[in-house]
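Novice: heads up, no residue letters with this:
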């Protein structure tokens, strides 16, 4: 079992170690999101009768958060994200879920203000010590982001669930949407892919201690460069890569911006161990559900290996920023990312005019 990073002062280590949080959930992290095809059908008949002019971002483009203009200098960002455990360690679960939730604020170019905790726990099945560790993990991430957990809501549930409501601020003219990309933009990915692969190996009990460390490293790394990227007008669009995988979230950019994309697979950063796991034939069920939902809009090269397809649709929990920017600021964007220790950030492709689809080369 991978080593825990829980603060020992908060709970009896033996009591906590006896609990495997992932055994309580049918799917973990962003892999438990509703499949894109199903979600599309569920939302197809929904409508919003009230569309105030100050609602800058709503549900119309599957963006990361809602944005409401307060005045000429300020707009409030509101988002929520929660899920079932992706790891067994309670403290790490809390940290991962909180980092993932705050990512949507950064992806819109915003600065977090405060958070509200969303807690659902099967009381009587999970010890209170473990629940306290989950909450502590979330609070520590919020502390690192410079914000308080100002309240929340809790219920007794069949599966453990934890996440946050994230509230942030952004200048109305600096909001980074997912539908404003331009033809000729280059695509930059800030974090390597493969979290879903690592979580699948963890569920099977085959993930090494190093693999677990890699998983926690990336899933607890706040996407703080989004704040600085908001200051660049040449960064035209931005989103974070989460449950629908790189392919799915890039396709949202393409559809919202009425563009096509070309991605060089070998340029895409991938966690090395995750690539080995994928090549061994392991994949998450969510990866297949994702591909079933949008695979018809993906153009793969002849003879493309299945593991590469699975990696493109691999659900990323607390994944990286996917950035569309003018080519002449690509080096500046990479410099911002690497200055905040996103060392694997890379240019992975380009956008062009054409039907909303993604070509892999």
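Specialist: Here it is on my side, so go on. All of these numbers come straight from a predicted model, not from anything done at the bench.
Novice: Every contact and neighbour count from this point should use C-alpha atoms.
Specialist: OK.
Novice: For residue 333, which residues are in contact?
Specialist: Contacts of residue 333 were listed using C-alpha atoms under 8 Å, 6 or more residues apart in numbering, and they are residue 229.
Novice: element containing it, please.
Specialist: helix 330-339 (DSSP states H and E).
Novice: repeat for residue 236
Specialist: Of the helices and strands defined by DSSP H and E, residue 236 is found in strand 235-240.
Novice: still on that earlier bit, so after the helix holding residue 333, what's the next helix or strand?
Specialist: Tracing the chain past helix 330-339, the next element assigned as helix or strand by DSSP H and E is strand 346-352.
Novice: how about the helix holding residue 333: buried residues?
Specialist: By neighbour count, and taking 16 or more other C-alpha atoms under 10 Å as the criterion, the buried residues in helix 330-339 are 330, 333, 334, 336, 337, 338.
Novice: could I get those as TSV with distance to residue 228?
Specialist: Converted to TSV, those look like this (distance: C-alpha to C-alpha, whole Å):
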residue	distance to residue 228
330	14
333	9
334	12
336	7
337	9
338	12
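Novice: Which member of the residues you listed is positioned nearest residue 47?
Specialist: Within the buried residues of helix 330-339, distances to residue 47 taken as C-alpha to C-alpha reach their minimum at residue 333, with 36.7 Å.
Novice: Residue 174 and residue 94: what is the separation?
Specialist: According to C-alpha to C-alpha, to the nearest Å, residue 174 stands 30 Å off from residue 94.
Novice: okay, the two: which has more neighbours?
Specialist: Using other C-alpha atoms under 10 Å, the more surrounded residue of residue 174 and residue 94 is residue 94, with 29 against 21.
Novice: which stretch of helix or strand covers the more buried one?
Specialist: Residue-wise, residue 94 maps onto helix 90-107 under DSSP H and E.
Novice: Which neighbouring elements make contact with that helix?
Specialist: Under the contact definition 3 or more C-alpha pairs under 8 Å, 6 or more residues apart in numbering; DSSP states H and E, helix 90-107 sits against strand 75-83, strand 111-121, helix 128-145, strand 161-170, helix 209-219, helix 225-229, strand 235-240.
Novice: Apply 7 Å and report the result again.
Specialist: Contacting helix 90-107 under the criterion 3 or more C-alpha pairs under 7 Å, 6 or more residues apart in numbering; DSSP states H and E are the following elements: strand 75-83, helix 128-145, strand 161-170, helix 225-229, strand 235-240.
Novice: got another, please set it beside the one above:
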């Protein structure tokens, strides 16, 4: 297969060629996240702030969004997410960034109600048409989610940045924290892994057109099953797998519950071709930073390949929901994913007494 041509044929008013979006940023998508270990050090004193009783979910377990109690029937979910380009097509970049931001509301079990745009662009570098296409991509995803972009903020920045603040609502009894898993729960992953691998190949202009289409399809699929999953009492915990990879977000779930997460390597779904690309060295720097931050808390099977290890810490932009549920509810959870078009959802492990993550 030939590599995808990601060049942008647009031109600035002075006839200079428009640069590739990914060439303007030092990292892309959720791979831009600060490494987990560094972030933990930065935030170590943040818990000293006063916490009102209405704040049902804050920063205590690094959950996906904040949740604030409004009344006995409603809680407000608030989250924000933004990053630099992971692709060169501006419309696709906008769609991916918006899908990723809205996901945190679904991961808490909520229904999004509105968004605010966060826009930082190098105004003297990118044509206004390119910036407009980014915003249009975000607007179209919000339309699919059934919410308006009701405002926002823009700045002139060195690197292109786009994302959203997203607000949602959930019944207080249906909030799905990342800390609620129980011993014996099975783990279900909604989307296959490998977005970071594909993005690395794209940046090196080694990604096929088929690979690019696959990457855009998975990163623009809204995690809408989260709304229905929140109504199931046997679903005990949810989170979405994003920049820290499956291992990193799995560790957050395990720590919050005071349990060990056991993952079955051969059951973890992967995007087509990513194992081969990883074996060719198409990995992001964020994958290595992730592993350096939490690798000591992960037990890997003997003989695991470097490619497989990279995929477990691979940063997922707009990744899938990771659900902990009672074993008897697994079929119902998988059926919910299937009804929303998530054909690759799989049981990938279980929660056991202990700590950390074990991969078998």
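Specialist: Received, thanks. Keep in mind that what you see is a predicted model, and the values were worked out from it rather than measured.
Novice: Pick the most buried one from the helices and strands packed on helix 90-107 of the first structure.
Specialist: Each of those was assessed for mean neighbour count using mean count of other C-alpha atoms under 10 Å. The highest is strand 235-240, with a mean of 28.
Novice: average gap between that one and the second structure?
Specialist: In the superposition with the second structure, the aligned residues lie an average of 0.2 Å away from strand 235-240 of the first structure, counting by mean C-alpha distance after the TM-score superposition for the first structure.
Novice: Now do the helix or strand following that strand against strand 346-352, angle only.
Specialist: Moving toward the C-terminus from strand 235-240 of the first structure, the first helix or strand encountered (DSSP H and E) is helix 245-257. Taking axes from the mean of the first three to the mean of the last three C-alpha atoms, to 10 degrees, one finds helix 245-257 of the first structure and strand 346-352 inclined to each other by 30 degrees.
Novice: what about the helix or strand following helix 245-257 of the first structure, how far off from the second structure?
Specialist: Along the chain past helix 245-257 of the first structure, the next helix or strand (assigned with DSSP H and E) turns out to be strand 260-263. Superposed on the second structure, strand 260-263 of the first structure shows a mean distance to its aligned partners of 0.8 Å (mean C-alpha distance after the TM-score superposition for the first structure).
Novice: Against which helices or strands is strand 260-263 of the first structure packed?
Specialist: Counting contacts by 3+ C-alpha pairs under 7 Å, 6+ apart, the secondary-structure elements packed against strand 260-263 of the first structure are strand 346-352, strand 358-360.
Novice: what's stretch 117-135 of the first structure in contact with?
Specialist: Stretch 117-135 of the first structure is contacted from outside by 10-11, 16, 90-91, 93-94, 149, 151-165, using C-alpha atoms under 7 Å, 6 or more residues apart in numbering.
Novice: repeat that with 8 Å
Specialist: Outside stretch 117-135 of the first structure, the residues that reach it (C-alpha under 8 Å, 6+ apart) are 6-7, 10-12, 15-16, 19, 82, 90-95, 149, 151-165.
Novice: Among those, the buried ones, what's the ChimeraX command?
Specialist: What follows is the ChimeraX syntax for the buried subset of the contacts of stretch 117-135 of the first structure, where burial is set by 16+ other C-alpha under 10 Å:
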select :6,11,16,19,82,90,91,92,93,94,95,149,159,160,161,162,163,164,165
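Novice: Which residues does the strand holding residue 236 of the first structure contact?
Specialist: Contacts made with strand 235-240 of the first structure from outside it, assessed by C-alpha under 8 Å, 6+ apart, are listed as 63-64, 103-104, 107-108, 176-182, 229, 249, 253, 319-326, 329.
Novice: Let me know the secondary structure of residue 324 of the second structure.
Specialist: Taking DSSP: H, G, I helix; E, B strand; the rest coil as the rule, one finds residue 324 of the second structure in the strand state.
Novice: show me the contacts for it.
Specialist: 181, 182, 185, 186, 187, 188, 235, 236, 237, 238, 350, 351.
Novice: Equivalent analysis for residue 348 of the second structure, please.
Specialist: The contact partners of residue 348 of the second structure, taken as C-alpha under 8 Å, 6+ apart, are 186, 187, 188, 189, 263, 264, 265, 267, 268.
Novice: so which of those residues is the most crowded?
Specialist: Going through these with other C-alpha under 10 Å as the criterion, the one with the most neighbours is residue 189, at 29 neighbours.
Novice: Verify the stated contact: it with residue 319.
Specialist: No. Counting by C-alpha atoms under 8 Å, residue 189 of the second structure stays clear of residue 319, with 9.5 Å between them.
Novice: how close does the residue nearest the centre of the second structure sit to residue 250 of the second structure?
Specialist: Central residue check for the second structure by C-alpha atoms, centre = their mean: the C-alpha nearest the mean position is that of residue 242, 2.9 Å away. Note on residue 242 of the second structure: its distance to residue 250 of the second structure, by C-alpha to C-alpha, is 11 Å.
Novice: And residue 123 of the second structure, by the same measure?
Specialist: 39 Å.
Novice: Next up, the contacts around the aligned partner of residue 86 of the second structure in the first structure.
Specialist: Pairing criterion TM-score structural alignment: the partner of residue 86 of the second structure within the first structure is identified as residue 86. Contact criterion C-alpha under 8 Å, 6+ apart gives 22, 27, 28, 29, 93, 199 as the residues in contact with residue 86 of the first structure.
Novice: picking up where we left off before, any chance of the helices and strands packed on strand 260-263 of the first structure in a markdown table, plus distance to residue 306 of the first structure?
Specialist: A markdown table is the format used below for those (distance: least, C-alpha to C-alpha, whole Å):
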| stretch | distance to residue 306 of the first structure |
| --- | --- |
| strand 346-352 | 20 |
| strand 358-360 | 13 |
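Novice: Residue 36 of the first structure is nearest to which of those strands?
Specialist: The minimum distance between residue 36 of the first structure and these falls on strand 358-360, with 16.0 Å, by C-alpha to C-alpha.
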